[in-house]
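Asker: Following is a predicted model, sequence given first.
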Amino acid sequence: MLVRPRPPVALDRRLRASVHRSRLASRITVSALVVAILLLVVVSGAVGTVDVGVADAARIVVGHLLPGMPWMSDGSLTPLQDQAVWQFRLPRALLAALSGAGLALAGAIMQVIVRNPLAEPYLLGVSSGAGVGAVLVITLGSAAVGGLPLGAAAFAGALVASLAVALTARHRGILSPTRMILSGVALGSLFSAVTSYLTLTTEAQNVFSVLFFLLGSVSAASMSSLAVPAVAFVAACLVVGLRTRAMNALLSGDESATALGVDVNRLRAVLLVTAALLTGSIVSVSGGIGFVGLVVPHVARILVGADHRRMLPVAVLGGAAFLMLADLLSRTVAAPAEVPIGILTAVVGAPFFLWLMRRDTAARAGLDR
């Protein structure tokens, strides 16, 4: 019988202390992010052309969630205020949260698939494929894609891009991480070229719509538009939640993961399909929002470590809060005009990420290698 050697007492104590600190940091971070998201929902409900206070926005949201609240019928809130918060601002805030959470999760998944810290939905061409589908509808009409509406065309484009990456990256029945990266970059460049050509050859009035979609926006959000990305996000969380240990093993290399009993090729295929469906569903309703899937998972690793059981919840909540804040800024920095949200995710997020990398804690995420 094999007996596993026990670590020295001092080393064992240090390991336990490190694990305890990581768990404590995870709990504190998750709690802080949940509070931040709730506050951002209320503040988002109060920001807009119709004058609504923060307290009134909170009362409207609570009043709809808990029927029978007296302030909903005592005349203290006007129908216009109720409509502005419940039908326009709340769906927008929820879509921003859902998109940020989904893109952060998709980025974390793709970084595991290819074992590359630069991986994100854009790297594998998924977002670019969705952009081609949407731009075809904007420039040529829905007839060009078989009568599909814009959202469905973007989703179909993401699926086509994912399938193309999977087929070209497959070698002797195995999904190669290096081939996936190269295929994604090549296909992404091809899709971007197609998008640029369609934009240059379309009528002038369509150019603004194309650019606004490619840069991302949640301004057209409605409760009905939340359904598809919400279902995709919940499904992705279930798939990933059952595979966090296998994902941890995959980070140590294919050989080590295989030795631990992980079917590496099957795991990569499942994760690729999950990330593609999640990205496609989000891009179809919010456009091409970049940067979130690249940076937020790294920030989560810096804060709580690389263990996916603790890192993924922080990444999901952090992505939601980050994109909600970016959307709030997009409505206010140039009011009454609106700045595409993709611009702000880069302008706000890049300096913050560079500052984090300068700190010693960045070494825990492997950013100094």
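Answerer: That came in fine, so what should we check first?
Asker: all contacts plus neighbour counts: C-alpha atoms, from now on.
Answerer: Fine.
Asker: Quick check: which element contains the residue nearest the centre of the chain?
Answerer: Most central in the chain under Cα atoms, centre = their mean is L103, positioned 1.3 Å from the mean C-alpha point. Assigned by DSSP states H and E, L103 belongs to helix 90-114.
Asker: Which elements pack onto that helix?
Answerer: On a contact count with 3 or more Cα pairs under 8 Å, 6 or more residues apart in numbering; DSSP states H and E, helix 90-114 meets helix 9-46, helix 177-201, helix 227-241, helix 244-251, helix 264-286, helix 292-304, helix 308-332.
Asker: can you give me the angle the helix or strand just after that helix makes with helix 264-286?
Answerer: Remark: after helix 90-114, the chain's next helix or strand is helix 126-140, criterion DSSP H and E. Orientation of helix 126-140 against helix 264-286 (axes from the mean of the first three to the mean of the last three Cα atoms, to 10 degrees) gives an angle of 40 degrees.
Asker: Toward the C-terminus, what is the element adjacent to helix 126-140?
Answerer: Downstream of helix 126-140, the first helix or strand assigned by DSSP H and E is helix 150-169.
Asker: Next, work out how far apart L33 and A346 are.
Answerer: 20 Å (Cα to Cα, to the nearest Å).
Asker: Give me the more crowded residue out of the two.
Answerer: L33 (21 against 18; other Cα atoms under 10 Å).
Asker: Just list the residues touching the more buried one, thanks.
Answerer: Counting by Cα atoms under 8 Å, 6 or more residues apart in numbering, L33 touches 314, 317-318, 321.
Asker: Let's see that with 10 Å instead.
Answerer: 27, 39, 314-322 (Cα atoms under 10 Å, 6 or more residues apart in numbering).
Asker: Now distance to L215 and neighbour count too, for the residues you listed, in JSON lines please.
Answerer: Output for the contacts of L33, formatted as JSON lines (distance: Cα to Cα, whole Å; neighbours: other Cα atoms under 10 Å):
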{"residue": "R27", "distance to L215": "34", "neighbour count": "16"}
{"residue": "L39", "distance to L215": "26", "neighbour count": "15"}
{"residue": "V314", "distance to L215": "25", "neighbour count": "29"}
{"residue": "A315", "distance to L215": "22", "neighbour count": "33"}
{"residue": "V316", "distance to L215": "21", "neighbour count": "29"}
{"residue": "L317", "distance to L215": "22", "neighbour count": "27"}
{"residue": "G318", "distance to L215": "21", "neighbour count": "28"}
{"residue": "G319", "distance to L215": "17", "neighbour count": "30"}
{"residue": "A320", "distance to L215": "18", "neighbour count": "30"}
{"residue": "A321", "distance to L215": "19", "neighbour count": "27"}
{"residue": "F322", "distance to L215": "16", "neighbour count": "26"}
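Asker: Second structure follows, compare the two:
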Amino acid sequence: MKLNRLAVNLIFMVNGFIYANWIARLPRVQEIYHLNNQALGLVLLFVSMGAISSMPFTGWLIHKNSSRSITLFGAIAFCLLVPGIPLLPEVWQVRILFYLVGVSAGLLDVAMNAQAVLVEQKYQKPIMSSFHALFSVGMMLGAGSGALFAKFNIPLFTHLVCIVGVCLVLILWAARHLIPDAPQAGAAEQGAGFRLPTKAILSVGIIAFCGMTGEGAIADWSSNYMENVAKANEALAPLALAAFSLAMTIGRLFGDRIRESLGDKRLLIYSGCIAFVGLALALAIPAPLMIITGFLVIGLGLATVVPIAYSIAGNAPGLPPGVGLSMVTTVGYAGFLFGPPIIGFLADWQSLRVALLFVVFLFTVMTFLSFRSKF
């Protein structure tokens, strides 16, 4: 069981590490393709479209091929696609590439969480937050490495090839120890194919939507907010994302214990309030130190929201883990990926500082729904 858990942890970490590396260099992508905030938001929208188009069917693919196979396919495809980001001559080609990146990210997100549910079931206790902690570790390391590559002016393609090469080695090792979960006879009759979210799961998905919009907003716009609003230099800008990822890691490392102590409902209410305070601080005082502090507080608030939602979905009665997860991730990931492009449009219409008030509103909605829901 320990090797199974380690393998899934590595997949989560690799996912966060690669994602944070290219997200931390988005200002450089803007320079290469001469994109304003609205144009960058539109490019990011294609990542959203790719993920959202793949997620609803990932449960069916897992049923047909196993979560192990889909996890490996998604992880390898993600690694191979990302280095092409700075190489394309036309913006429309970048949009197509980002769509494919989104497809691979969507497959990987559902499948690796299905693997995490299988490991959690073997341990027979809540451990979902620990897997997401490793994603946050990857995000933190990725943001830090992104800052280093930017500081030493390493070309973006060289940067991405280096980090992907390391990650592919880790993925190939993990492949030997993921849980083989080939579908059993008769599983098709259990409704393992495509489904719309059930009423019971929809409220969990909406809470995940609000939380993941916050995660996506911080991940995609933190560097821009630091550079363009707080006037931080290029090397300092990624540290806001690093602080957010550090806080997410700490919160998720202790999240399972806190969840057992407080229960899902109380923990989600507290999480929404903490995230609200953190973002309000970063928007009220747009200085580098205050932004880094505010994003750290946001990370503590959001740390356990997604693990709780995924754990509930993966253990929903009458549903295979991959199908329940497909429902919640489709709803929740819409926020994680559609939120940042919306913020891009709002930022060009008003300002990035004003646009992030949209996320403040969603944190309020998340807290209200957590208070009203029954878990």
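Answerer: Great, that's in hand. Bear in mind the structure is a predicted one, so any value in this text is a computation, not a measurement.
Asker: List the TM-score for the superposed pair.
Answerer: Between these two chains, after superposing, the TM-score reads 0.38 (TM-score structural alignment, normalised by the length of structure 1); 236 aligned residues with a Cα RMSD of 6.7 Å.
Asker: can you redo the helices and strands packed on helix 90-114 of structure 1 as JSON lines with distance to A154 of structure 1?
Answerer: Shown next, in JSON lines, are those (distance: least, Cα to Cα, whole Å):
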{"stretch": "helix 9-46", "distance to A154 of structure 1": "27"}
{"stretch": "helix 177-201", "distance to A154 of structure 1": "12"}
{"stretch": "helix 227-241", "distance to A154 of structure 1": "13"}
{"stretch": "helix 244-251", "distance to A154 of structure 1": "29"}
{"stretch": "helix 264-286", "distance to A154 of structure 1": "5"}
{"stretch": "helix 292-304", "distance to A154 of structure 1": "18"}
{"stretch": "helix 308-332", "distance to A154 of structure 1": "20"}
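Asker: Now the element after the longest helix anywhere in structure 2, going C-ward?
Answerer: Taking DSSP state H as the criterion, structure 2 has its longest helix at helix 91-123. Proceeding N to C from helix 91-123 of structure 2, the next assigned helix or strand is helix 128-151, under DSSP H and E.
Asker: what packs against that following helix?
Answerer: helix 2-24, helix 91-123, helix 156-175, helix 199-224, helix 239-253, helix 255-262, helix 305-314 (3 or more Cα pairs under 10 Å, 6 or more residues apart in numbering; DSSP states H and E).
Asker: got the angle between the fourth one and helix 305-314?
Answerer: Pointing back at helix 199-224 of structure 2 there. Going by the same axes, to 10 degrees, helix 199-224 of structure 2 makes 150 degrees with helix 305-314.
Asker: What of the first one?
Answerer: Here helix 2-24 of structure 2 points in a direction 130 degrees away from that of helix 305-314 (the same axes, to 10 degrees).
Asker: Packing partners of whichever helix or strand comes after helix 2-24 of structure 2?
Answerer: Once the chain leaves helix 2-24 of structure 2, the next helix or strand it forms, by DSSP H and E, is helix 26-33. In this structure, helix 26-33 of structure 2 makes packing contacts with helix 2-24, helix 37-65, helix 91-123, helix 156-175, helix 199-224, judged by 3+ Cα pairs under 10 Å, 6+ apart.
Asker: These into CSV, with extra columns for mean neighbour count and distance to L346 of structure 2?
Answerer: Output for these, formatted as CSV (neighbours: other Cα atoms under 10 Å; distance: least, Cα to Cα, whole Å):
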stretch, mean neighbour count, distance to L346 of structure 2
helix 2-24, 23, 19
helix 37-65, 23, 8
helix 91-123, 23, 20
helix 156-175, 17, 28
helix 199-224, 24, 12
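Asker: In CSV: these, plus distance to P340 of structure 2.
Answerer: Shown next, in CSV, are the helices and strands packed on helix 26-33 of structure 2 (distance: least, Cα to Cα, whole Å):
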stretch, distance to P340 of structure 2
helix 2-24, 12
helix 37-65, 7
helix 91-123, 14
helix 156-175, 22
helix 199-224, 5
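Asker: looking at these, which is closest to G344 of structure 2?
Answerer: Closest to G344 of structure 2 of those, according to Cα to Cα: helix 37-65, at 4.7 Å.
Asker: Which elements pack onto that closest one?
Answerer: Helix 37-65 of structure 2 packs on helix 26-33, helix 67-81, helix 91-123, helix 199-224, helix 321-349, going by 3+ Cα pairs under 10 Å, 6+ apart.
Asker: Turn these into JSON lines, columns for distance to F135 of structure 2.
Answerer: Below are those laid out as JSON lines (distance: least, Cα to Cα, whole Å):
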{"stretch": "helix 26-33", "distance to F135 of structure 2": "20"}
{"stretch": "helix 67-81", "distance to F135 of structure 2": "13"}
{"stretch": "helix 91-123", "distance to F135 of structure 2": "11"}
{"stretch": "helix 199-224", "distance to F135 of structure 2": "12"}
{"stretch": "helix 321-349", "distance to F135 of structure 2": "15"}
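Asker: Among those, which comes closest to V169 of structure 2?
Answerer: Among those, helix 67-81 sits nearest to V169 of structure 2 (Cα to Cα), with 10.4 Å.
Asker: for the closest one, packing partners?
Answerer: Applying 3+ Cα pairs under 10 Å, 6+ apart, we find helix 67-81 of structure 2 packed against helix 2-24, helix 37-65, helix 91-123, helix 156-175.
Asker: ok and the second one relative to helix 91-123, angle-wise?
Answerer: What that stands for is helix 37-65 of structure 2. Using the same axes, to 10 degrees, helix 37-65 of structure 2 lies at 40 degrees relative to helix 91-123.
Asker: Against M212 of structure 2, how distant is the residue nearest to P56 of structure 2 when sequence neighbours are not counted?
Answerer: In space, P56 of structure 2 comes closest to S326 once its chain neighbours are excluded; the distance is 5.4 Å by Cα to Cα, 6 or more residues apart in numbering. Distance, S326 of structure 2 to M212 of structure 2, by Cα to Cα: 15 Å.
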